[in-house]
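mind looking at a prediction? Sequence and model below.
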Amino acid sequence: MWKLLYKLELITGAIALSSFSVLIVVGVFTRYVMNFPVAWAEEASLIAFAWLLFIGGAICAQENTHVIIEIIMPERGTGQHRAMETGASLVAAMVCAIMTYVSFRYTVEAAPMMTAMLRLSTAVYNSAAPAGFALMTLHLLRHGYLAFTRAEPDHPAENGI
């Protein structure tokens, strides 16, 4: 299940990144080369960017590449390290769960509003936030569980940024 979810996130992120890149190029080309700006390209690129941002955050949560302050992390493999890894994941999951709820409510309340150029419901881009935060919550809960049950939680060899 996790591998399928990860693949779906990667595909969605790749589509959002590709769309965003193409739409930005189209917008710049029509504005500065053709001297005829296409307003819908900017609006569509903002929608793609919103999805890229939140799905990218979910991918980072899945890969456990969040920022870690190494100075306060105990040596890996110790009980203290497992406790801090578990605690950090659970606190982050709680914050993401709250943000899922808040962003979902906002998406529902703002859904009747339409975008200026494409005349789409604002839910098209606002729904990226609850989707991304929900995925982040799932991944962070999983990492908290893995940190709690294993001596060495699964994360990349290089932590943080």
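The structure has been received and is ready for your questions.

from here on, just use CA atoms for contacts and neighbour counts.
OK.

what's the neighbour count on Ser121?
16 (other C-alpha atoms under 10 Å).

okay, one more to line up with it:
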Amino acid sequence: MRQLLVRIDDALVAVENLFLIVAHAAIAVLVIAGVALRYVFNDPLTWGEELIIGLFTWMVFVAAASALRAHMHIRIDAMAPLWRRPALRWMNLATVIVGLAILGVMTWASLEQLAQEWVVELPMLGVSKAWFLAAMPVGMVLAAVHVLRLWVEQGAAGVFRGEVESLTEGGEA
């Protein structure tokens, strides 16, 4: 089971990274093309802004999951040293369980929103607004998979540790 989780997570990380590269490049090209078409040729790219916003939305949620996997989220480290004490180590487990619960609730709420917005069509692209809103539940599920893998490999204390801790303790950043 552990090897399956590791393989799935590794595949998801590869897809996330490729998606982030392609989406970032597409946004850059669309912005440059939009500016050139609007100001040089006086013919604006009417659907470009909607697509840029959609791609950026997807980038935010996929990158949030990717950042969690790489221990790149900002956190307040005032409590972390306390949780290393043997009597308070249970707090690490509580943090992981609460974190997974929050991801679950956010996934559920975003799926509810997605169902309501499925019938709303974007005016310029002519596609359902749900295609853009799907970024949140996908990002939450990706984050949950990453949390599970980190939990299995590094224990509860290793899931939400910061980048500096990962580097100073010899962990992977």
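Perfect, I can see it now. In this text, all values refer to a predicted model and were calculated from it rather than measured experimentally.

what's the TM-score here?
TM-score of the superposed chains, computed with TM-score structural alignment, normalised by the length of the first structure, equals 0.82; 158 aligned residues with a C-alpha RMSD of 2.6 Å.

elements contacting the lengthiest helix in the first structure?
For the first structure, the longest helix by residue count, based on DSSP state H, is helix 79-110. When contacts are defined as 3 or more C-alpha pairs under 8 Å, 6 or more residues apart in numbering; DSSP states H and E, helix 79-110 of the first structure packs onto helix 123-126, helix 128-149.

so for Thr100 of the first structure, which of those sits nearest?
helix 128-149 (4.5 Å; C-alpha to C-alpha).

ok, the aligned partner of Val141 of the second structure in the first structure - contacts?
Mapped onto the first structure by TM-score structural alignment, Val141 of the second structure lines up with Ala134. Ala134 of the first structure makes contacts with Cys96, Ala97, Thr100, as judged by C-alpha atoms under 8 Å, 6 or more residues apart in numbering.

swap the cut-off to 10 Å and go again
Phe54, Ala58, Ala93, Cys96, Ala97, Ile98, Met99, Thr100, Tyr101, Phe104, Ala128, Leu140 (C-alpha atoms under 10 Å, 6 or more residues apart in numbering).

equivalent analysis for Ile98 of the first structure, please.
Here Ile98 of the first structure is in contact with Ala92, Phe104, Pro130, Phe133, Ala134, Thr137 (C-alpha under 10 Å, 6+ apart).

with distance to Ala14 of the first structure as extra columns, can I get those in TSV?
Output for these, formatted as TSV (distance: C-alpha to C-alpha, whole Å):
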residue	distance to Ala14 of the first structure
Ala92	25
Phe104	24
Pro130	19
Phe133	18
Ala134	19
Thr137	21
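
among the residues you listed, which one lies nearest to Ala123 of the first structure?
When the contacts of Ile98 of the first structure are compared against Ala123 of the first structure (criterion: C-alpha to C-alpha), the nearest one is Phe104, at 9.6 Å.

any idea how far that closest one lies from Asp154 of the first structure?
Phe104 of the first structure is 30 Å from Asp154 of the first structure, where distance means C-alpha to C-alpha, to the nearest Å.

ok, these two, which is more surrounded?
Neighbours per residue, other C-alpha under 10 Å: of Phe104 of the first structure and Asp154, the larger number sits with Phe104, 21 against 12.

the corresponding residue of the second structure for Tyr32 of the first structure: how many residues sit nearby?
Aligned against the second structure by TM-score structural alignment, Tyr32 of the first structure finds its counterpart in Tyr39. If you count neighbours by other C-alpha under 10 Å, Tyr39 of the second structure ends up with 10.

now swap in Ala80 of the second structure and tell me
Neighbours of Ala80 of the second structure (other C-alpha under 10 Å): 18.

you'd agree it is up against Arg161?
Yes. With contacts counted by C-alpha atoms under 10 Å, Ala80 of the second structure reaches Arg161, the gap being 8.1 Å.

any shared contact partners between these two?
With C-alpha under 10 Å, 6+ apart as the test, Ala80 of the second structure and Arg161 both reach Asn92.

buried residues in stretch 96-113 of the first structure?
Going by neighbour count (16 or more other C-alpha atoms under 10 Å), the buried part of stretch 96-113 of the first structure is Cys96, Ala97, Ile98, Met99, Thr100, Ser103, Phe104, Tyr106, Thr107, Ala111.

doesn't Glu152 make contact with Gly77 of the first structure?
Yes. Counting by C-alpha under 10 Å, Gly77 of the first structure touches Glu152, with 5.6 Å between them.

and the longest helix of the first structure against the second structure, how far off on average?
Between helix 79-110 of the first structure and the aligned residues of the second structure, the post-superposition mean distance stands at 2.2 Å (mean C-alpha distance after the TM-score superposition for the first structure).

so that helix versus helix 128-149, what angle?
For helix 79-110 of the first structure against helix 128-149, the angle by axes from the mean of the first three to the mean of the last three C-alpha atoms, to 10 degrees is 160 degrees.
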